[in-house]
Structures are given as C-alpha cells and as structure tokens.
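Engineer: Structure, please.
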Amino acid sequence: MPPLADGLLSPAERERAARLRHVADRTCSVTAAALVRLVVADWRGAGPVERADVARELSVDRTCSTCGAQHGPPRVSGGPHLSVTHTGVGADSLVVVAATAAGAVGVDAEAVTDLDFAALAPTVLAPEESAEDAPRSPQRWFAVWTRKEAVLKATGDGLRTPMSEVVLGDGASLVSYRGDRLPCVLRDLDIGPDTAAALAVLGASQVTARLMDARQLFG
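Structural biologist: Predicted coordinates for the structure are as follows:
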C-alpha cells in the first residue's frame, strides 16, 4: 500500500476497508479509494504540491443504486465520470481507475488464465458471436470478457445484465446492447503482461486513452 494512501480516505472509506477480512482485500480497498481521489485531483488540474490536499477534501459518493449502501461505483459532483477495477492478489494485485468528461465510463481488467471457455461460451457470447467465431486463445477470450464487462459497468447495469446481451463487432467495437444500438467507444488497454483490460465510454464518438502509472500520483 502506498504510504500516502490511508491519509487521503474519508472515515467511511477507512471503515469500509477495515470490515474486510483479508489484509490483501483491505490494502486493495484503501489503494483504490485513494487512487480515485488522486485521479480526480489530477483531472481537475491540481499540481504535485496541492494534489493530496485536494484529494483529501473531495466528497466521493458510492451509493449503490440497488440497495443504497456505500459500495457502488464512485461519483464526484462536477465530474469526471469514474470507473474502478482491480485484479490479482497481494503483490500481483492491480488497481485501474478511469476518468473522463466524455460520458459514462466503464473499465475492466482481468488476469489472463486458462479456463473452461467452452463451458463459458453460452453465458458470455451472443448467438451471433458463437460457434466458429468464438475466441480460440485465453488472450482473445479475456479481451472479449473485459470489453463486455467494461460496457456493463459503463451502463451501470453490471452483471445484472447477461454478457451475452453485449454484442461485439470486429476488434474493440459494440454492435448492440440488449438488442438496441448504443453509442459507445471501446478501447483495449495495454497495462501489463498477462493482463487484459478494456475501456468503454458511452455517448462518445472518439476517445484517446492516456495511461498514467499511479506511482506518479502517489509520488
């Protein structure tokens, strides 16, 4: 955990992290909450000297749209739109925060591993994506998975909507969502070896992704 992280959190964020049983989960929760604050501060133009103070003073709302508890995606008044994902455990864990003014955003990252992809196909792929067009390698499978989950996060529906209702086109493109067209830009992100990641921005016609190492913000 970066030394600065815990000092940036609100009491509610610290309490939420403290309720987690495992040290790795607590560390991830604290790091993600702190990184959200630093990303917003940087997005708003705060320089290295004042960034931590700006981040600490932010009011971050995580009200879940389903149950009202404070475990939903982060929101800040005045923008930007935000999305958070994490993957891995312990020293191999990775936290990604996406921020944009262009529209609702979703980001997903997954460690590339071997799974029973044939068994997953009916729940992940739409009928028009199945059979001979199904991905043949773990890398391609997780590219599809992260693109779809990024779209689901951007819509706010999450896994309440089956992945099979997100229909992808060639490369990183969205054909339809729940049977309808949905303006969306999809981008694959290169964030490290053996990791697939994707970004979805709704309502945008063009997006340029700028990647930043979190160590630049925690400084």
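
Engineer: For the rest of this, base every contact and every neighbour count on C-alpha atoms.
Structural biologist: Will do.

Engineer: Is Ala197 within a helix or a strand, and which one?
Structural biologist: strand 195-202 (DSSP states H and E).

Engineer: next one: stretch 1-16 to chain centre, how far?
Structural biologist: 20 Å (C-alpha atoms, centre = their mean, to the nearest Å).

Engineer: Repeat that for stretch 147-154.
Structural biologist: Going by C-alpha atoms, centre = their mean, where stretch 147-154 is centred and where its chain is centred differ by 8 Å.

Engineer: Stretch 57-72 now?
Structural biologist: 16 Å.

Engineer: One more: stretch 144-164?
Structural biologist: For stretch 144-164, the distance to the chain centre is 11 Å (C-alpha atoms, centre = their mean).

Engineer: Compute the number of surrounding residues for Gly79.
Structural biologist: As a burial measure, Gly79 scores 14 neighbours (other C-alpha atoms under 10 Å).

Engineer: How about it, nearest residue that isn't a chain neighbour?
Structural biologist: Ala101 (6.7 Å; C-alpha to C-alpha, 6 or more residues apart in numbering).

Engineer: Here is the second sequence; please produce its structure so I can put it next to the first one:
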Amino acid sequence: MASPAQSPGPVTVWWARPLDPDTHPRLVALLDDRERTRMAAFRRPEDRHRYLAAHALARLVLAAHLDADPAAIAMDRTCRCGEQHGKPTLAASPESPGFSLTHSGELVGVALGPGAVGLDVEQHRGIEVDGMSDHVLSPAERSAYTLDQQSFLVTWTRKEALLKVTGDGLSSPMTGITLGPPDTDAVVRDWAGGPDGPVWVRDLASPLDDHPAAVAGLGPSAPDVRTEDGDAVLSG
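Structural biologist: Take a look at the predicted model:
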C-alpha cells in the first residue's frame, strides 16, 4: 500500500459530549444534506446525538483552522468502491489538514493534524473477548497475550486509530497488525499491507475513565498531542 504524506505534528484532539439535534438546531444547520440524511436515518436517539456532536465539532474545528464558514466546508467521502460512505476528508487542496472523527458511549472526539491522522475511542461494555480475539488479534498476539476487557479495548483503539490513518477502517483486517503488549507504550511491530513508511500510535487519556482512546499517524515517532475542550467549541 502506498503511504500518504507523513504527519510531523503537532496533533490536536477535541473531546465533547453527545448533543440532541432537537435542542441544537444551530448545529444541525452546519451539516450538509448528506450528513443530515445520515443522522436522521439512525433509529436510536443516542446514535443521532453522537453523530451530530462529532460532525458539527469537526466542521467548527476545521472552520477555525481554515478561516472558513463551517457550513460551507465541502466534504469528500469517496470510498474505494466509489460510493460516498468512506472516511470524510476535505474536498480541497493537498495542503488541507488531516482530521479524524470518533464517537462511542458518552464521548465524541475530533483530531486535527497537518497530515493523515486517526482517532478512536471505545466505551467499556460487555465484550466476549475470546470470541472477538480472532477478529482483532494477529496470530502472533493470540499466542503471546491473554487479554482482559481493559487490555482488549486498549488494543482495539490502537488498531482502529491506525486503520483510520489509511482510510481503510474495518475494511482492512485488524489481524494484519501486530502490536506490542497493551500494558506498555504502543508500538507497531508489523502491519501486513500497511503503509510503506513508519507509523506511530499512542494512547490518550480521554475525559471519561471508562472510554480508552488512541491516536495514530504517519512518521517514525509520535508528535506532541494537545487536548482541547470540544464542549466549549460546540457551545460557542
């Protein structure tokens, strides 16, 4: 797989809580038609709340960075299949910043960096670790590690963040990535079919203890990662 341009950093991450579209029409108005249609299609209210907060936050963060109207920012979601359901990117110049959205449970996040970046958060929940391991852990990891729910979610967030860097998401198998032990600093030991160059990944302390998170990008080492208040951005 060809490697996109490296991201030298720094990376900034904004964290926020989900918001009800019915009580936040100003934020709903920032979304484009495709985003509003997608949000309305969710059957569960909590999914709509997370979607609104994450996508409105991304638009506001990008607008501040680009000195642009958040509602006028054009998003490209072209998947490898040609349909518009892939990772959102800016439909702009190659100099546009990289960004990544994530949401789970009671938290949404947006990461912004000068190059490709991936962000993931996962809420602690009942997970059948043994049943999921075959879909998440590489053969080398399955033979080396016995994971509880906490360490399994740490591994999951690290891998999901890495896959978001390339834009592949879960269309590329997590089992192709081999990481170091989850109780040590994150290290990518092998990535079958991954980027040609080096990649980095690091754990993040999210605002909620039961929501482990990770951020990833391209390059030999992790840059500075700054954390900001996304709730303040959404309410501004």
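
Engineer: Would you pull the TM-score for this pair?
Structural biologist: The TM-score (TM-score structural alignment, normalised by the length of structure 1) is 0.83; 205 aligned residues with a C-alpha RMSD of 2.2 Å.

Engineer: Give the aligned range of the strand holding Ala197 of structure 1 in structure 2.
Structural biologist: Aligned using TM-score structural alignment, strand 195-202 of structure 1 spans residues 211-218 in structure 2.

Engineer: just how off-centre is that stretch within its chain?
Structural biologist: On C-alpha atoms, centre = their mean, the centre of stretch 211-218 of structure 2 falls 7 Å from that of its chain.

Engineer: ok, residues contacting that stretch?
Structural biologist: Stretch 211-218 of structure 2 is contacted from outside by 4-8, 104-105, 107, 111, 115-124, 153-154, 157-158, 161-162, 165, 197-206, 222, using C-alpha atoms under 8 Å, 6 or more residues apart in numbering.

Engineer: Okay, and which of those residues map to helices?
Structural biologist: Taking DSSP state H as the definition of helices, those contribute 153-154, 157-158, 161-162, 165.

Engineer: Can you name the secondary structure element that comes next after the longest helix seen in structure 1?
Structural biologist: Taking DSSP H as the criterion, structure 1 has its longest helix at helix 23-43. The first helix or strand that comes after helix 23-43 of structure 1 along the chain, using DSSP H and E, is helix 51-57.

Engineer: For the residue of structure 1 most remote from its centre, give me its contacts.
Structural biologist: Centroid-distance maximum for structure 1: Glu132 at 29.7 Å, with C-alpha atoms, centre = their mean. Counting by C-alpha under 8 Å, 6+ apart, Glu132 of structure 1 touches no other residue.

Engineer: likewise Arg14 of structure 1?
Structural biologist: 6, 30.

Engineer: what's the answer for the one 3 residues further on, then?
Structural biologist: With contacts defined as C-alpha under 8 Å, 6+ apart, the neighbours of Ala17 of structure 1 are 25-27, 29-30.

Engineer: Redo these as CSV? Include neighbour count and distance to Ala46 of structure 1.
Structural biologist: Below are the contacts of Ala17 of structure 1 laid out as CSV (neighbours: other C-alpha atoms under 10 Å; distance: C-alpha to C-alpha, whole Å):
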residue, neighbour count, distance to Ala46 of structure 1
Asp25, 17, 29
Arg26, 18, 27
Thr27, 19, 25
Ser29, 21, 23
Val30, 22, 21
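
Engineer: can you pull out the strands in structure 2?
Structural biologist: 11-16, 75-76, 89-90, 98-104, 107-113, 117-121, 177-179, 188-191, 199-204, 213-218, 225-229 (DSSP state E).

Engineer: Out of the ones you listed, which gets nearest to Asp134 of structure 2?
Structural biologist: Closest to Asp134 of structure 2 of these is strand 177-179 (C-alpha to C-alpha; 12.5 Å).

Engineer: Give me the distance from that closest one to the chain's centre.
Structural biologist: For strand 177-179 of structure 2, the distance to the chain centre is 18 Å (C-alpha atoms, centre = their mean).

Engineer: residues in structure 1 matched by it, start to end?
Structural biologist: The aligned range for strand 177-179 of structure 2 in structure 1 is 166-168, by TM-score structural alignment.

Engineer: Following superposition onto structure 2, what is the mean distance for that stretch?
Structural biologist: With mean C-alpha distance after the TM-score superposition for structure 1, stretch 166-168 of structure 1 departs from structure 2 by a mean of 0.7 Å once superposed.

Engineer: ok, and what's touching that stretch?
Structural biologist: In contact with stretch 166-168 of structure 1 (C-alpha under 8 Å, 6+ apart) are residues 125-126, 128-129, 144, 148, 151-152, 174-178.

Engineer: and of those residues, the nearest to Arg44 of structure 1?
Structural biologist: Nearest to Arg44 of structure 1 out of the contacts of stretch 166-168 of structure 1 is Val151 (C-alpha to C-alpha; 25.2 Å).

Engineer: Give the equivalent position in structure 2 for that closest one.
Structural biologist: Under the alignment (TM-score structural alignment), Val151 of structure 1 maps onto Leu162 of structure 2.

Engineer: Its match and Met174 of structure 2: what is the separation?
Structural biologist: Noted for Leu162 of structure 2: a distance of 9 Å to Met174 of structure 2, by C-alpha to C-alpha, to the nearest Å.

Engineer: From the neighbour counts alone, determine which of those two ranks first.
Structural biologist: Leu162 (31 against 24).

Engineer: Find the nearest non-adjacent residue to the more buried one, please.
Structural biologist: Nearest non-adjacent residue to Leu162 of structure 2 (C-alpha to C-alpha, 6+ apart): Ala216, at 5.4 Å.

Engineer: And that neighbour, how far from Thr157 of structure 2?
Structural biologist: Applying C-alpha to C-alpha to Ala216 of structure 2 and Thr157 of structure 2 gives a distance of 10 Å.
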